[in-house]
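Peer 1: One predicted model, sequence on top.
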Amino acid sequence: MEPSTLSRQCEEIKIKVPWGHIAGKWWGTKSVRPIVGLHGWQDNAGTFDTLAPLLPDHVGFLAIDYPGHGLSSRYPDGSDYTHMKYLYVLRLIMKDQNWDKISIIGHSLSSSLGFMFSALFPDKIDMLVGFDMLKPLVRPADSLADLLSRNMEGFIIANERNIENSEPPSYTYEECLERFYKGLGESVDKDKCFHIMDRNIKPSRKNPNQYYFNRDNRLRYGFGTVGQDLCVALAHRIKTTPHLFFKAKGSPYYEDEKNYFEILDILKKTNPNFEYYNIEGKHHLHLNEPEKVIGIVNEFINRHRPPSTCS
């Protein structure tokens, strides 16, 4: 499959927010409201580098870095990262860009955030494509208390290091690549890792020819919890949003499977515009092998954001 002309039209952008800016990569036309690309936990806009050039030319694509990821500003000292804060970022972007609705392509965490956005603000979304995480993860109650305790200790240390502006450990580029590859459980093909990693590292101020990972370490220590009862209630609120979801066969569910299938069953029954595909591939399927999904994605976009509505 040949890349479209979008591959020659990527531009780095910044959108002002109260604590700094949201960075992004805008592919294609700016004459109409773009589809917004939302990355997974600790990733960044680079996760869509191989998919974006293959999307339809009639609508642009804006892949953003969430706060604390990639080239975007971190949240202020003392702040944590939660699902609702990420949704707040989307509402801020919509206000800044004067959009009445949003179209989303989300991977992993952001696929579940798209699910939440559709349920909470159904009149403000016209299309959702999700990759490999259908809903917010539900943690077992017997392990959640220990997790929250550990996360508090980790958050305090990470926040203090931010305040001190101390540089994290640095590595050669090759060492960074190996750590990144292994850290993702090898879910990104090694020759594709640079798309995300290069946006997540900075040159060391101390050690020439070495780099450190620049994402906000507080990201690793979340306190937000979501129960299955809430996920069920959210699923029942999604009545008509066009929703295309891909599950990668080579990727785990990251929670008790019964939670996932309960929500999948609700969406299939209650939303006539829900489409589901189980595709061979790993968690970063969209980055590793975009050719496996692009035909389905583009047909979905052409149905729900056709050229006639984007002129």
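Peer 2: All right, it came through fine. Numbers count the residues shown, from 1 in each chain.
Peer 1: switch to C-alpha atoms for all contacts and neighbour counts from now on
Peer 2: Will do.
Peer 1: Pro76 contacts Gly20, correct?
Peer 2: No: between Pro76 and Gly20 there is no contact under C-alpha atoms under 8 Å: 9.2 Å.
Peer 1: what sits against the closest residue to Arg199 other than its chain neighbours?
Peer 2: Once flanking residues are discounted, Arg199 sits nearest to Gly70: 5.1 Å by C-alpha to C-alpha, 6 or more residues apart in numbering. Gly70 is in contact with 23, 43-45, 199-200, 214-215, counting by C-alpha atoms under 8 Å, 6 or more residues apart in numbering.
Peer 1: Buried among the residues you listed? Need that as a selection in ChimeraX.
Peer 2: In ChimeraX syntax, the buried subset of the contacts of Gly70 is picked out as below (16 or more other C-alpha atoms under 10 Å):
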select :23,43,44,45,199,200,214,215
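Peer 1: between the contacts of Gly70, which is nearest Thr240?
Peer 2: Ala45 (28.0 Å; C-alpha to C-alpha).
Peer 1: Next one for the comparison:
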Amino acid sequence: MGLLSELKLAVPWGHIAAKAWGSLKGPPVLCLHGWLDNANSFNRLIPLLPQDFYYVAMDFGGHGLSSHLSPGFPYYSQDFVCQIRRVAAALKWNRFSLMGHSFGGTVGGMFSCIFPEMVDKLILLDSAPFALETDEMEHLLTYRRKAMEHTLQVEAATKPSSVVSPEEMLQRFLKNNPHVGEECGKLLLERGTTQVATGLMLNRDRRITLPEHCFDFISRELFAHAIRKLQAHVLHIKALQGFYNVRRVNDSDKETMLFLIGVLKSVLKEQYQFVEVPGNHYIHMNKAHHVAPIISAFLQSQESPGS
């Protein structure tokens, strides 16, 4: 399945960039990339999926080819959720499916609980529908403070974005993203960088380089309450060598993820399908052929919410 088109959707601060595959007349699927990634995250997976769907992969604001928010306006988790609503309005979609990797799945999960009547199916790729923080009450103010201080520091900095050679850019990227692999790293950098006279510079907004800007950490109680709002059928694909915690320092502790899965199973029952597959956090890129049949069967299933 070849790329159908590049899209540029107008928003008040500029535009949201996206790319589309498949049949314009097919059921719509909005694809959401991970934190600091971009729409190229789905270049390898979507061609392996059923061709009679219409897939749109967007770049979140501040990522890929999408506009950055104006100076003085910080990024918050709700902003990314609202961007899904803006894209749906621009495409005139009243009901659609969501497929999100990592941060994209978390944003998609929040959207699915806030606008449950709009989401038919939700696919989580090594992700979770919310970011849980077991000590949320203890850390909430600390997170908010760090986010504000970081934004102020970036906006006050006069140092321009660094420009490096393509090879150095790739090596830096792989060092920070060891799960990606060289081929997939190059693919993400194609859309995530701009060529200038002396090398490459990253497109992403430097204000989003802290998790506090992108993830809205919530308590277990709020998570359990929110999940009851879901109407969508959920496919949850967990990579066995993937991440278990947004905060990598806590990644060895699987208890939070096990709690999350337990709540999803008990609340959603037959609406929830959990599958574990061998691979790492970027399995949808570096082993797309392993997850494509699972996703394809889920998309083509005739089940609908409430059936």
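Peer 2: Nice, thanks for sending it over. Just so you know, these numbers come straight off a predicted model, no measurement behind them.
Peer 1: rewinding a little: next, check the contacts of Gly70 of the first structure against the helices and list the overlap.
Peer 2: Taking DSSP state H, every one of those sits outside helices.
Peer 1: Phe298 of the second structure corresponds to which position in the first structure?
Peer 2: Aligned by TM-score structural alignment, Phe298 of the second structure pairs with Phe300 of the first structure.
Peer 1: which residue packs closest to its match, ignoring adjacent ones?
Peer 2: Leu244 (7.6 Å).
Peer 1: Could you look up the SS state of the one you found?
Peer 2: Secondary structure for Leu244 of the first structure, judged by DSSP: H, G, I helix; E, B strand; the rest coil, is strand.
Peer 1: how close does it get to Tyr211 of the first structure?
Peer 2: 38 Å (C-alpha to C-alpha, to the nearest Å).
Peer 1: between these two, who's got more neighbours?
Peer 2: Tyr211 (24 against 20; other C-alpha atoms under 10 Å).
Peer 1: residues contacting that one?
Peer 2: 170-173, 176, 201-204.
Peer 1: Just list the residues touching Val226 of the first structure, thanks.
Peer 2: 136-139.
Peer 1: An error on my part: the question was meant for Ala10 of the second structure.
Peer 2: Taking C-alpha under 8 Å, 6+ apart, we find Ala10 of the second structure in contact with Ile16.
Peer 1: so where does it fall, helix or strand?
Peer 2: Secondary structure assignment for Ala10 of the second structure, by DSSP states H and E: strand 3-11.
Peer 1: what's the mean distance for that strand versus the first structure?
Peer 2: Mean deviation of strand 3-11 of the second structure relative to the first structure after superposition (mean C-alpha distance after the TM-score superposition for the first structure): 1.6 Å.
Peer 1: Which positions in that strand come out as buried?
Peer 2: For strand 3-11 of the second structure, a neighbour-count test (16+ other C-alpha under 10 Å) marks nothing as buried.
Peer 1: Which residue ranges of the stretch 1-150 of the first structure form strands?
Peer 2: Assigned by DSSP state E, counting those that start in this stretch, the strands in the stretch 1-150 of the first structure fall at 10-17, 20-27, 35-38, 61-64, 102-107, 125-131.
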